[in-house]
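Student: Sequence first, predicted coordinates after that:
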Amino acid sequence: MQRIIVDPPATAGTGAAESGVFDSPRARLDFYRHEIHFESSLLSNRTNAYLSAQSFLVIAYASSMANVNASWGHLFTLVVPTLLALLGMVSSMHAWPGIRASYEIICHWQFKQRQLLASEPAMGQAYDDSPLFSDWENSKKGYHVSLLFSLRTPWIFSAFWLMLGGFSLWAQLR
């Protein structure tokens, strides 16, 4: 008969604080900073992928608007640019939740970091009398301003695609 060897069951008294996950405020701060860095990288990757996709759509839109074929160019420039504009709007709507989720997670970890630094004044002192983090870096406004580009990009491209779709319909139907 075969036996499966498993870890012994955890007792009721082994919580995160007792198991030594954060044995010091510095370890907790390092954890928060790591999570902020990870989510910031994820947000950057999502924004870069979104911008790359949008740039290819813009190139395809411009190329399709330049079609001057006499036999089918009018129908092509009516349908294809409008569909590309619609695709751009749909991709913007699908990119928004992921970008917003990363932003909210970054806000959560920044809040936890601010609370830790406020509750542990000695943590802010490095090896000298200068604070570890400046007031600007530790304030909500500081990191929020740095994330605005990623937050605004899907909305800007949505408006851009709405204008381009309207323009392509107007240019072909007038």
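Tutor: Received, thanks. Numbering: from 1, shown residues only.

Student: contacts, neighbours, all on C-alpha from now
Tutor: Noted.

Student: Going along the chain, name the helices of the protein.
Tutor: Here the chain has its helices, by DSSP state H, at 25-65, 73-119, 135-138, 140-173.

Student: Can you lay out those as TSV showing distance to residue 14 and mean neighbour count?
Tutor: Listed next are those as TSV, based on distance: least, CA to CA, whole Å; neighbours: other CA atoms under 10 Å:
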stretch	distance to residue 14	mean neighbour count
helix 25-65	18	16
helix 73-119	23	18
helix 135-138	33	13
helix 140-173	34	15
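
Student: Quick check: residue 86 touching residue 164?
Tutor: No: counting by CA atoms under 8 Å, residue 86 does not reach residue 164; the two are 9.6 Å apart.

Student: on that earlier part again, could you dump the helices of the chain to JSON lines with distance to residue 127?
Tutor: Shown next, in JSON lines, are the helices of the chain (distance: least, CA to CA, whole Å):
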{"stretch": "helix 25-65", "distance to residue 127": "13"}
{"stretch": "helix 73-119", "distance to residue 127": "16"}
{"stretch": "helix 135-138", "distance to residue 127": "18"}
{"stretch": "helix 140-173", "distance to residue 127": "24"}
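
Student: wait, what's in contact with residue 55?
Tutor: Residue 55 sits next to no residue when contact means CA atoms under 8 Å, 6 or more residues apart in numbering.

Student: also this one, for the comparison:
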Amino acid sequence: MSKIITEGSHLQQESPADILLFGTPKDRLDFYRREIQYETTLLSNRTNAYLTAQSFLVIAFASSMANLNPRWGELFTLIVPTMMAVLGIFSSLHAWPGFRASWVIIDHWHFKQSHLLRSDPVMGNAYDDSPLFNEKESSQKGYRKSLMFSMRTPWLFVIFWMVLASFCICIQLSNAS
């Protein structure tokens, strides 16, 4: 069995504990794939919960802007929607570290998987002569593109809430004068 020697492969000698833990390279690959799937599912759940919370906040913002009460409507539509926009900004800023942590972990497991596939070419030819994973499927660019929605969403909502807060304040101050 031939192995491709890559830079740094001599630094990571398998210890007897590693061999007992994983058994075969396929066991190691399966472990990496399960970890990637788990973290991707976790990131997806975080994104879904975040988008649900933001959508309810947008609905509450729009409803509060529609207040037409003649006695206190102007003050209400100045303060409450602005506070909701600030809440949206803070919740987006607080959601970002969780998204980032998942991204870092997914990146780590993809790196480990890629290293395994490059260092053990037998893994790629499991059932036939065509590789199980080609460079396009296991490259950093591929999976990172799929994570960009979750990574960009909090920042897009920060911008969105800043625009809405500015709009709310400008509308109310222009109506007051």
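Tutor: Yes, it's here. Just so it is clear, the structure is predicted and the values come from calculations on it, not from any experiment.

Student: quick one: TM-score?
Tutor: The TM-score (TM-score structural alignment, normalised by the length of structure 1) is 0.89; 160 aligned residues with a CA RMSD of 1.2 Å.

Student: of all the helices of structure 1, which lies closest to residue 17 of structure 1?
Tutor: Residue 17 of structure 1 sits nearest to helix 25-65 of all the helices of structure 1, at 11.0 Å, using CA to CA.

Student: equivalent range in structure 2 for stretch 32-40 of structure 1?
Tutor: Counting by TM-score structural alignment, stretch 32-40 of structure 1 pairs with residues 32-40 of structure 2.

Student: so how much does the matching stretch differ from structure 1 once superposed?
Tutor: Using mean CA distance after the TM-score superposition for structure 1, stretch 32-40 of structure 2 ends up 0.4 Å from its aligned counterpart in structure 1, as a mean over the superposed pairs.

Student: ditto for stretch 54-65 of structure 2
Tutor: For stretch 54-65 of structure 2, the mean deviation from structure 1 after alignment is 0.3 Å (mean CA distance after the TM-score superposition for structure 1).

Student: how much space between residue 143 of structure 1 and residue 35 of structure 1?
Tutor: Look at residue 143 of structure 1 and residue 35 of structure 1: by CA to CA, to the nearest Å, they are 14 Å apart.

Student: Relative to residue 83 of structure 1, how far out is residue 66 of structure 1?
Tutor: For residue 66 of structure 1, the distance to residue 83 of structure 1 - CA to CA - is 15 Å.

Student: cool, residue 96 of structure 1 as well?
Tutor: 20 Å.

Student: Ok, residue 17 of structure 1 next?
Tutor: 55 Å.

Student: Kindly report the same for residue 141 of structure 1.
Tutor: Per CA to CA, residue 141 of structure 1 is found 39 Å from residue 83 of structure 1.

Student: what do you get for residue 26 of structure 1?
Tutor: From residue 26 of structure 1 over to residue 83 of structure 1 (counting by CA to CA), the distance is 53 Å.

Student: How about residue 16 of structure 1?
Tutor: As judged by CA to CA, residue 16 of structure 1 and residue 83 of structure 1 stand 53 Å apart.

Student: can you check residue 109 of structure 1 too?
Tutor: Residue 109 of structure 1 sits 40 Å away from residue 83 of structure 1, going by CA to CA.

Student: and what of residue 108 of structure 1?
Tutor: Distance of residue 108 of structure 1 to residue 83 of structure 1, given as CA to CA: 38 Å.

Student: In contact with the nearest residue to residue 77 of structure 1 once chain neighbours are set aside: list those residues for me.
Tutor: Distances taken as CA to CA, 6 or more residues apart in numbering put residue 65 closest to residue 77 of structure 1, at 5.4 Å, once the chain neighbours are dropped. By CA under 8 Å, 6+ apart, the contact list for residue 65 of structure 1 reads 77, 81, 168.
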